[in-house]
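[1] sequence and predicted structure are below.
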Amino acid sequence: MTTTSRADFDAAVADGHRVVPVLRELFADGETPVGVYRKVAAGRPGTFLLESAEQGGIWSRWSFVGAGARGVLSQARDTDGDRAVWIDYGLPVDRAFGAPMPREPLAAVAELYARWRTPPVEGHPPLTGGLVGFIGWEAVRQLEHLPEVPIAEVPVPGQALAFVSELIALDHRTGTATLIAAVLNDGEETSDVAWRDAQSRLDVLQDALAQPTPAELADVDLTVRAEPRARVEAAAYQDAVVRSKDFIRDGDVFQVVISQRFDHELTASPLEVYRVLRALNPSPYMYLLSLESDSGEPYSIVGSSPEALVKVQRGRVFTHPIAGSRPRGESPERDLELAEELLADPKEQAEHLMLVDLARNDLSRVCAAGTVEVTEFMQVERFSHIMHLVSSVEGDLRADRTAVDAFRATFPAGTLSGAPKPRALEIIDELEVAQRGVYGGVVGYFDLAGDADLAIAIRTATLVGDTAYVQAGAGLVADSDPVSEHVEAQNKAAAPLRAVAIANAMRRIGRS
């Protein structure tokens, strides 16, 4: 059992670990991730649920439930542009940063990460703390000079990263729950005080986990149809496709991704939407983030993304370009036919190759010379309702670079922008009517031990008040058909919109 002893804790403190995770492992094979989230997080701001399903809908080994945060690194906008905002949940901003907080939001992320970097500990779960949340699409303006700034219509900040204080790691292989309390080792408390505080916080988590909760039973009508309001008319989106093709024909770009937003009435809770989405569309990256703005307005991010932007693990950087898709076949024979059709499609091949080259170029900016390689090329990867062409590109992170640098080098994803990126971003600003918000950004974590796992925010709903916002796009090339690309964007938005509609119509049975 992985439980931190006092001797282990004292040794980590003496070794200068900036953040010391204190673990208590319990046998909890009867608990589910959703049930644990309901018990210990209950939708409080700064909490989260992260899950993963592999190909074929098989659930992955780990789920993570964030039960508390010391603060959230968010952002706001004033007359001088975007600025970082620290939302204090018990950790004052001067202690969080040890110096004045940088104004630029991404610079603040880098500073907070650098201040609390700590060596890895063997045998721990893959996530024991750090920064968990999202960085939205508009972060591109901190990385590229973009003269146009579209209007912001979705009322959420441009980023929100919770500095985790307590979480639970659920190991589905062993049936254990590891309760984790993160201790800040910056000399503000004695080791005795810090140890007692960590044990007290673990006791609170354990007591909450031990409480019985009523079953959440419901009648679910899977025939319910989503009825979203499109932000732009079909004709306007198709006109944007035509204008994009003009840019491509003129040599401005090879490809550009133009998206559109769909708004849907929301009466269900964020957790209900997440429960339905994880059942409808199990994916490698599933997430529920419960957050609030600096003015206290609550919002949630719910998603089921198939695609990572970048992953850093033990000094190795991974990216996983996905481009090209077909629906799953109704029979094994039809499924194979569709896969062969996908592999033979020259348009899909050209688009995919372009993104693989882009990924190699991005990784070369932060990886050691000669280490970037394509380890998997144009393979068919199957999910519950769709199959994709995927490749894998890897490299060794340079010693003078961090996981935050890896994010900056790879963001935004070529699958959400186009190529070349700088001009594609300008075209997106010109043709899309509003800011993208969370869509096209990333959701995931920066572990303070040096790792990171960041999903691209697609198949994602932003839930604010009585509205769910869902955005999706299509990768446009020279021979794109405007009507087909409009349908593709609608299809990509379908899963989260359907989850919202079904969750709205769910009828609870018994106590709620």
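    Noted; the coordinates are in hand.
[2] alpha carbons only for contacts and neighbour counts from here, please
    Will do.
[3] is residue 113 in a helix, a strand, or coil?
    Under the three-state scheme (DSSP: H, G, I helix; E, B strand; the rest coil), residue 113 adopts helix.
[4] now do it: how many residues are near it, please.
    Neighbourhood size, residue 113 [other C-alpha atoms under 10 Å]: 23.
[5] and if you look at the one 3 residues further on?
    Counted with other C-alpha under 10 Å, the neighbours of residue 116 add up to 19.
[6] how near is it to residue 9?
    17 Å (C-alpha to C-alpha, to the nearest Å).
[7] could you say which helix or strand holds residue 352?
    helix 346-364 (DSSP states H and E).
[8] quick one: contacts for the residue nearest the centre of the chain?
    Residue closest to the average C-alpha location in the chain (C-alpha atoms, centre = their mean): residue 443, at 1.7 Å. Neighbouring residues of residue 443 by C-alpha atoms under 8 Å, 6 or more residues apart in numbering: 132-135, 287, 454-457.
[9] what would those residues look like in CSV with distance to residue 111?
    Listed next are those as CSV, based on distance: C-alpha to C-alpha, whole Å:
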residue, distance to residue 111
132, 15
133, 16
134, 17
135, 15
287, 25
454, 19
455, 22
456, 23
457, 24
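[10] ok, and here's another one to check against it:
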Amino acid sequence: MKTYPLTTHYKKIIADTITPVSIYLKLRDKFPNSLLLESSDYHANDNSFSYICCNPIASIKVSNENITKVYPDGNQEIITIDTDTDVSQQIHLFSKCFERDQNEFKFINNGLFGYIAYDAVRYFEDVEIQKKKGSLEIPDIYYAIYQNIIAINHFNNEAYIFAHCNGNESNIDEIEHLLKVKNFAAYNFSIEGDITSNLNDEEFKQNVEKAKQHCFRGDVFQLVLSRRFSQKFKGDEFNVYRALRSINPSPYLFYFDYGDFKIFGSSPEAQLVVDKG
């Protein structure tokens, strides 16, 4: 297994006049496919960090029963998923391909950033998932390693610019220059047509009745029924994220830009917390 050494460079800056949103807006045109992980819980030092990740150098994607790994040197590996494929092990092996510098920081400054969709449960549990017509055609799992990570400590009004380099020079000065720029491009947003849904009211009620029967039989102890609403639009979808964080302010917010699709949301609590490794 080939390994890719990553040399870490960093610089600390004062962050009392910048916000995660303003940083993201200044970087996204120069570095497309960037991520924003935002925390608004500044009361304790443990949960006071926001992160902007940009400049992806490697990725692992699970889509259409294939695992696609892309490495910093441009090499690509595709694995067809069958009954013997351990998806979680493949993700673990991918992460082990990168040798990172050890550092003294207690907060996240490198690693895999991305998401796992609900339908990916079939790769970890004996659950059969049948995608229906109209399902979103996005990867079940997508993780990437980013050359640049900006970690913002809201508690101390500090930010750290990291550059994880695989044989190339650090671009910290370039990013710091972009952060000092006072202006950034703004794009309009407008909706088109009416809101549509994948279920009508009667179909959703039928699903509720089915869920109640499963509960009565003891098949499950909890079910979360969802209904997808869609709205056509023109312009910049990041404006929707900005509206969401205003309408539904939460301690944890995220906006992931993958080019062809975006994922964003807000949550009142962390789903998973890892303490001391």
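    Done, it's in. As the structure is a prediction and not an experimental result, all values here were calculated from the model.
[11] for the residue nearest to the centre of structure 1, which non-adjacent residue is closest in space?
    Among residues not flanking residue 443 of structure 1 along the chain, residue 134 sits closest, at 4.3 Å (C-alpha to C-alpha, 6 or more residues apart in numbering).
[12] which residue in structure 2 lines up with that neighbour?
    Matched by TM-score structural alignment, residue 134 of structure 1 corresponds to residue 115 in structure 2.
[13] name the nearest residue to residue 12 of structure 2, ignoring sequence neighbours.
    residue 160 (4.5 Å).
[14] quick check: the helix holding residue 352 of structure 1 aligns to which part of structure 2?
    Using TM-score structural alignment, helix 346-364 of structure 1 lines up with nothing in structure 2.
[15] packing partners for that helix?
    strand 322-327, strand 373-382, strand 386-396, helix 403-410, helix 414-417, strand 418-419 (3 or more C-alpha pairs under 8 Å, 6 or more residues apart in numbering; DSSP states H and E).
[16] ok, residue 23 of structure 2 - how many residues close by?
    20.
[17] same deal with the one 5 residues further on?
    The local packing of residue 28 of structure 2 (other C-alpha under 10 Å) involves 19 other residues.
[18] distance check, the alignment partner in structure 1 of it against residue 168 of structure 1.
    When structure 1 is aligned by TM-score structural alignment, the residue opposite residue 28 of structure 2 is residue 41. Going from residue 41 of structure 1 to residue 168 of structure 1 by C-alpha to C-alpha gives 10 Å.
[19] now for these two: what residues contact both?
    65-67.
[20] identify the residues contacting the match of residue 28 of structure 2.
    47-48, 65-68.
[21] give me the aligned partner of residue 259 of structure 1 over in structure 2.
    Match for residue 259 of structure 1 (TM-score structural alignment): residue 226.
[22] one step back: quick check, nearest of the contacts of residue 443 of structure 1 to residue 308 of structure 1?
    Closest approach between the contacts of residue 443 of structure 1 and residue 308 of structure 1, by C-alpha to C-alpha: residue 455, at 4.0 Å.
[23] quick one: map residue 11 of structure 2 onto structure 1.
    Counting by TM-score structural alignment, residue 11 of structure 2 corresponds to residue 24 in structure 1.
[24] which one in structure 1 is aligned with the residue nearest to residue 12 of structure 2?
    So, by TM-score structural alignment, residue 160 of structure 2 is matched to residue 178.
[25] give the next helix or strand downstream of the host helix or strand of its match.
    Here residue 178 of structure 1 sits within strand 176-184, counting by DSSP H and E. Sequence order places helix 191-210 as the next helix or strand after strand 176-184 of structure 1, per DSSP H and E.
[26] and that following helix, what does it pack onto?
    Helix 191-210 of structure 1 packs on helix 6-14, helix 33-40, strand 176-184, going by 3+ C-alpha pairs under 8 Å, 6+ apart.
[27] which strands or helices does the shortest one pack on?
    The criterion is 3+ C-alpha pairs under 8 Å, 6+ apart, and the helices and strands that helix 33-40 of structure 1 contacts are strand 47-51, strand 62-78, helix 191-210.
[28] what's the mean deviation for the host helix or strand of the match of residue 11 of structure 2 versus structure 2?
    Following DSSP H and E, the helix or strand that holds residue 24 of structure 1 is strand 19-27. Mean deviation of strand 19-27 of structure 1 relative to structure 2 after superposition (mean C-alpha distance after the TM-score superposition for structure 1): 2.1 Å.
[29] how close does the match of residue 134 of structure 1 sit to residue 275 of structure 2?
    Separation of residue 115 of structure 2 from residue 275 of structure 2 (C-alpha to C-alpha): 20 Å.
[30] ditto for residue 79 of structure 2
    Distance, residue 79 of structure 2 to residue 275 of structure 2, using C-alpha to C-alpha: 33 Å.
[31] which one of these two is surrounded by more residues?
    residue 79 (14 against 4).
[32] dump the residue contacts of the more buried one.
    Counting by C-alpha under 8 Å, 6+ apart, the residues that residue 79 of structure 2 touches are 66-68.
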